[in-house]
Each structure stands twice: as structure tokens, then as C-alpha cells.
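A.B. asks: Please find the sequence and the predicted model below.
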Amino acid sequence: MSYRVFESSSIAKDYALYRPSIPDDVTDAIIGKLKLQKSDDHESLVVDIGCGSGQFTQSLARHFDRAIGYDISVAQIDEARSQNQRKNFVLQNRALLYWLSNYKSYSIIISEYLLFPTLYRISSAEKIPLESKTVDVVAVSQAAHWFDFSAFCLEADRVLRPGGHVVIVSTIRKTLHHDDPVMETKINECNDRYMSILDTYRLVSHDDLDKFYINLKSHYPETIRETIGVNVQYSPVDYLNLTKTMSYSFKYKQNNPDGNLFEKFQKSLEDVMETGGGATDGRFRVTFWHDISIGQKGIS
């Protein structure tokens, strides 16, 4: 992971609050495309690399016995642990687990993986701290552009079981929508005006999506790719909070510590909503396009 943008605890909290997570129905659609087979020999394991505050990890975890999220940022891992939904079994059943642990026949199952079926750990993408051929799915959401992608692919291949999958999800924010066509035009004009400034601070390009697919396909020739669109409602305030979590926004603020672009951006959006007859908390739709590439390791 070449860039260390999301390091502070406040940034990690904002990331968890305002970044759109991969919806469960999108995760379900991804899982539906994987040729997963339950085994009596081992528990199923998914790892989420560059997991951030763990939203995608939690969504994936519903389909596996165990899930591990890895990120290079200590602050992001701390936030993911605080949001961990699958740790509640322990908190609610400590007395039962203590009682079971006194019985030899049960003590073997009182392990970290039973107590915390979803774990979060600090790690880079290029050196995953797991034994070879132990993982069913290696997943990445909105983080692959930070990796040494060739090194990541080799490491993912190492930890995958035969027949395992690599899933790369990258999200592009597309046009903004409104039921009133005139309002939609005005909202997009406002958005384009300010995004044209922020775009000059992008650390990565959306052209990288093609590179991910081509690189993954070089490892797994049967790699498939598709795009799923999801609509999310935003108010001007929510939309600006989202925008401020993007890496190009951090770069802008580093270069313009006294700049007021975000305040002006929000005010302009609110003015557009008001002139259209709506209140400042009026909402518009944003379409998020999830670009998904799936590769499968050979059986042999």
C-alpha cells in the first residue's frame, strides 16, 4: 500500500461514517458468482485486504465461517474493531463460554476464531500474515489502487486454496440525479465546477480499473468483469462529508490549508436546492458504479 492517507483516528471515524459501504445485495451478487464449495475439512475463510473501517468485511462475513480484515493503518483497524458486529457473541455469552472451557471436550473450540469470527489485523497487501493455501476468498474494495498490484496478486495466489477466488471491487462516483431535470442539470453543473478543481489532486486515475482487470487476468485467464450500479440519497451536507473523505480532498487540504473550497461547494449545492423550491436538507441521488473483477485460482 504505497500511500498512507487515512492514518488519523478522526479520519478513520469520518471514513466509517460517510464513506458508502458495499451494499449487502451487491456482496450477495458477488458471492453468487463464486463457485464456493463447503468443506468438512476446514472452515471457510475470507480476507478483506485494505479493509479500512471494515464495512465490506462485515458484509462478506455473513457468507463465511471466518473473516479477517487487514489494513496498513492502525487508526482504521482500531475503528474497524470498534464497529465489529460479530464480536457480540462473546460479550453476551462470556459465562457460557467460561463454563464450556472447563470441559476438556469443549475447550478445543474455545478459540480466538470461535470467539471472534471476524478479526481485524494490521498488515500490508503485499505480505499477508497467513499460511499458504488457507484462504477461500481474497477480497479488496476501493483499495487496490494503493497496492503494488503485481506483488499483491502473487501474495493472494500464495494464500489462496486451490479453486479460491480473488475479488476486486472499485467504486466510481458517477453523475448526480434529481427527479426534476432542470434541478439535475443545475446540481451537476455545481458539482462539475468544484470537482474540476479537486480532480487535479487525484493520486490515482480511474484508468487503473482496466489495469487491475488486465493484471488479474494475466494470473487467472478466466477472470470475469462486470459493473453494478447502486443509487444512494444525499443531502448537500452528506455529500460534502463524503467528498471530504476522498484522497484527493486530503491532498487538496494539504496544499491549501486555509482554503474554503468545501464550504463554498456545500453552500452552492444548498443554494441550488433552495432555488429549486426544496429545503437545504433536500436530497438528490448519486449513482455509485461498482466495477467488479473476479479471478479463480486453478484447482491443481
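C.D. replies: Nice, thanks for sending it over. Numbering: from 1, shown residues only.
A.B. asks: alpha carbons only for contacts and neighbour counts from here, please
C.D. replies: Noted.
A.B. asks: Just give the number of residues close to the residue nearest to residue 204 when sequence neighbours are not counted.
C.D. replies: Using CA to CA, 6 or more residues apart in numbering and skipping residues adjacent in sequence, the residue nearest residue 204 is residue 145, 6.8 Å away. Neighbours of residue 145 under the rule other CA atoms under 10 Å: 20.
A.B. asks: cool, and residue 239?
C.D. replies: Using other CA under 10 Å, residue 239 has 19 other residues around it.
A.B. asks: what about the longest strand anywhere in the chain, distance to the chain center?
C.D. replies: Ranked by number of residues, the top strand in the chain under DSSP state E is strand 160-177. Here the centre of strand 160-177 is set off from its chain's centre by 9 Å, with CA atoms, centre = their mean, to the nearest Å.
A.B. asks: I'd like the next helix or strand past it.
C.D. replies: Remark: after strand 160-177, the chain's next helix or strand is helix 181-198, criterion DSSP states H and E.
A.B. asks: Tell me what angle the longest strand of the chain forms with helix 181-198.
C.D. replies: Computed by axes from the mean of the first three to the mean of the last three CA atoms, to 10 degrees, the angle separating strand 160-177 from helix 181-198 equals 120 degrees.
A.B. asks: Just confirm the residue nearest to residue 204 contacts residue 207, I think it does.
C.D. replies: No - at 10.2 Å, residue 145 does not count as touching residue 207 under the criterion of CA atoms under 8 Å.
A.B. asks: Go ahead and report the secondary structure state at residue 136.
C.D. replies: Secondary structure state of residue 136, per DSSP: H, G, I helix; E, B strand; the rest coil, is strand.
A.B. asks: For the spatially closest residue to it that is not a sequence neighbour, give its distance to residue 239.
C.D. replies: Spatial nearest neighbour of residue 136, chain neighbours left out: residue 164 (4.7 Å); criterion: CA to CA, 6+ apart. As defined by CA to CA, to the nearest Å, residue 164 lies at a distance of 37 Å from residue 239.
A.B. asks: same thing with residue 132?
C.D. replies: Residue 132 is 42 Å from residue 239, where distance means CA to CA.
A.B. asks: dropping in the other structure now:
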Amino acid sequence: MAAKLYDTQAKEYRDIRPSYPPELFQFIASKTPIHDLAWDAGAGNGQATLSLAGIYKNVIATDTSQNQLHLAPDLPNVRYQQTTPLMTEAELHHNVATQSSVDVVTVAQALHWFDISAFFQQAKWVLKKPQGVIAAWCYTAPEVNESVDSVFNGYYLESKPYWDPARNILDDKYRSIDFPFMPVDGEVHTGPFKFKTEKLLALDDYFAYLRSSSGYQMPRKKGVELLRSDVIEDFERAWNEDGNAHKIATFPIYLRIGKVGNPN
């Protein structure tokens, strides 16, 4: 479901989704002693790839959606590769990297759509031992102000019965994921560690974000329109309450990070 959703909405996703803060990448980079090679899995249009390319010597960015990858920035040290959702070791070797050669594997706002257990095995295969790092993060709903968020909460609750079960992993801020990795150096657990990013939005941008999300698209595919005229009016009333046409939306980010450790 996710692949089809983000494949058909590639441009909208690129234009309206938030970027990630430098602090997030600085934290991840501080846990990887060598910065030679990064694998950005589920890279989409390269929102995380761009920052990784400024830190790591080479980046391989993969996604199942070629439409998304076509919108990614052209960077001299990045190789983009369309892949299937599940890869054999031979395909990993050919399309991603050789065994035990990757310094960090990152997954931005995508892990909940993966076959998580199978992907973790792929990450362990490509990561260097024992210091190779995996970092997966998600962000949750934008926080605007009390009035807008109150309307959003009702809208959000109405969408939940229509969710794909994977969407619940995101809603739980990745806490429920069985994360079979060791804490990175200097930490006593694998997270989630909290960060935040901000984006200046007009009301039309806010609606575009809502429509780009799986929480809206899933009900719509079942014939349920969540942004009905009455709901839109409630959002408009709340948005215009303070007289400011543009507002800063804060997106909380939750990071799980660990290292592969010694091979079993």
C-alpha cells in the first residue's frame, strides 16, 4: 500500500513534507567512528540522503519507488538504486553493498512499512562489525497551536479505524519495534531519542500535508472522506483565530539507534 501511495504522490510528498534537523544527523554521525559509506533505505526523494551526503564519503540511496528517486537531488557521492522490498544476499551485494562494508544504515519515516525483521537481517549483513550503526526515525503529527491541534485530534481519531496495522507502529513512536541491536557508544538504550523539526505552513500547505499522509489516504481508498466541508470549516476557524496566515508547525521526531556488535 505504502509504495503505491508514495509513488503516485511523489512530487506532493517532496514539496510538503518537513526536512530533518542538523542535530539529528550530527548525533548519528557522532556514533559512527568511520564515515565512508552510508545506506539510506527507503530514501524516497532524498530528504535524508542530502544531509548524509554532507557527512559520509559515499551514500547508496534505495527505494522501491522510481518516481520518488527521480525527484532526489543529483549529488556526486550518491548512487540511487530502485530495489524490490525484499532482497536476497546476492541482490544486496549487487544493488547495495558488499557484506560488512557499510558504516551506517538509515531509514527515515519508512521503517514501519518494511518487513522489519527481514530488513534488520539485511542491515546486519551489510554493516561493519562491531561498530556499524543502524538509525531509524519517524515523525508524528504536526503541532501548530492549541486550537488547530484540537481540531486535528478529532480528525485523527476518526481516521484510526481505517489504518493499515503498520501505521500503528508510527503512532507508537517506534517504541514497540523489536530492535535487535546494542546501544551505541555513550548511550544505555536504543531509544527512542527525541528531536524536532519545524516548517512554516500556510493553511493550504497544512491541508496538503494531511492529504499526503497514509492516515488520510487509507480511509479515502475505502470511500471515507475525512476532510469534509464541516471539518475544513473547523480547521479554517481554528487556523484564522490569531490572524496569522502562516504558522510554524513542529514535527516531533523519534529515533531508534543501535550498533550491530560482534557477529554471532
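C.D. replies: Received the coordinates, thanks. Keep in mind the model is a prediction, meaning the values are calculated, not measured.
A.B. asks: contacts for the longest strand of structure 1?
C.D. replies: Residues external to strand 160-177 of structure 1 that are found in contact with it (CA atoms under 8 Å, 6 or more residues apart in numbering): 34, 132-144, 156, 184, 187-188, 206, 209, 212, 284-300.
A.B. asks: Now it: buried residues?
C.D. replies: 160-171, 176-177 (16 or more other CA atoms under 10 Å).
A.B. asks: Can you tell me what residue 199 of structure 2 aligns to in structure 1?
C.D. replies: Pairing criterion TM-score structural alignment: the partner of residue 199 of structure 2 within structure 1 is identified as residue 232.
A.B. asks: these two touch, right, that match and residue 283?
C.D. replies: No - the pair residue 232 of structure 1 and residue 283 fails to qualify as a contact (CA under 8 Å) at a distance of 9.8 Å.
A.B. asks: Looking at those two, which one has more neighbours?
C.D. replies: With neighbours defined as other CA under 10 Å, residue 232 of structure 1 and residue 283 compare such that residue 283 has more, 20 against 12.
A.B. asks: quick one: contacts for the more buried one?
C.D. replies: Going by CA under 8 Å, 6+ apart, the list of residues near residue 283 of structure 1 reads 233, 234, 235, 236.
A.B. asks: out of the residues you listed, which is most surrounded?
C.D. replies: Across the contacts of residue 283 of structure 1, the neighbour count under other CA under 10 Å reaches its highest value at residue 236, namely 23 neighbours.
A.B. asks: In structure 1, what residue corresponds to residue 53 of structure 2?
C.D. replies: Using TM-score structural alignment, the equivalent of residue 53 of structure 2 in structure 1 is residue 61.
A.B. asks: Secondary structure element for the aligned partner of residue 19 of structure 2 in structure 1, which one?
C.D. replies: Residue 19 of structure 2 maps onto residue 21 in structure 1, with residues paired by TM-score structural alignment. Here residue 21 of structure 1, judged by DSSP H and E, is contained in no helix and no strand.
A.B. asks: Look at residue 21 of structure 1 and say how many residues are nearby.
C.D. replies: By other CA under 10 Å, 19 other residues sit near residue 21 of structure 1.
A.B. asks: Which part of structure 1 matches stretch 110-123 of structure 2?
C.D. replies: Residues 143-156 of structure 1 are where stretch 110-123 of structure 2 aligns, taking TM-score structural alignment as the criterion.
A.B. asks: for structure 1, what spans make up the strands?
C.D. replies: Taking DSSP E to define them, one finds strands in structure 1 at 45-49, 66-71, 118-122, 135-141, 160-177, 224-234, 284-296.
A.B. asks: Dump those into JSON lines; add distance to residue 9 of structure 1 as well.
C.D. replies: Formatted as JSON lines, the entries for the strands of structure 1 read as follows, by distance: least, CA to CA, whole Å:
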{"stretch": "strand 45-49", "distance to residue 9 of structure 1": "19"}
{"stretch": "strand 66-71", "distance to residue 9 of structure 1": "14"}
{"stretch": "strand 118-122", "distance to residue 9 of structure 1": "15"}
{"stretch": "strand 135-141", "distance to residue 9 of structure 1": "20"}
{"stretch": "strand 160-177", "distance to residue 9 of structure 1": "23"}
{"stretch": "strand 224-234", "distance to residue 9 of structure 1": "24"}
{"stretch": "strand 284-296", "distance to residue 9 of structure 1": "26"}
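A.B. asks: Which one, of the ones you listed, ends up nearest to residue 26 of structure 1?
C.D. replies: Across those, residue 26 of structure 1 has its closest neighbour in strand 224-234 (7.4 Å, CA to CA).
A.B. asks: what angle do that closest one and strand 160-177 make?
C.D. replies: An angle of 40 degrees separates the directions of strand 224-234 of structure 1 and strand 160-177 when computed by the same axes, to 10 degrees.
A.B. asks: Need the contact partners of strand 224-234 of structure 1.
C.D. replies: Outside of strand 224-234 of structure 1, the residues that reach it under the criterion CA under 8 Å, 6+ apart are 26, 213, 283-295.
A.B. asks: Good, we can wrap up now.
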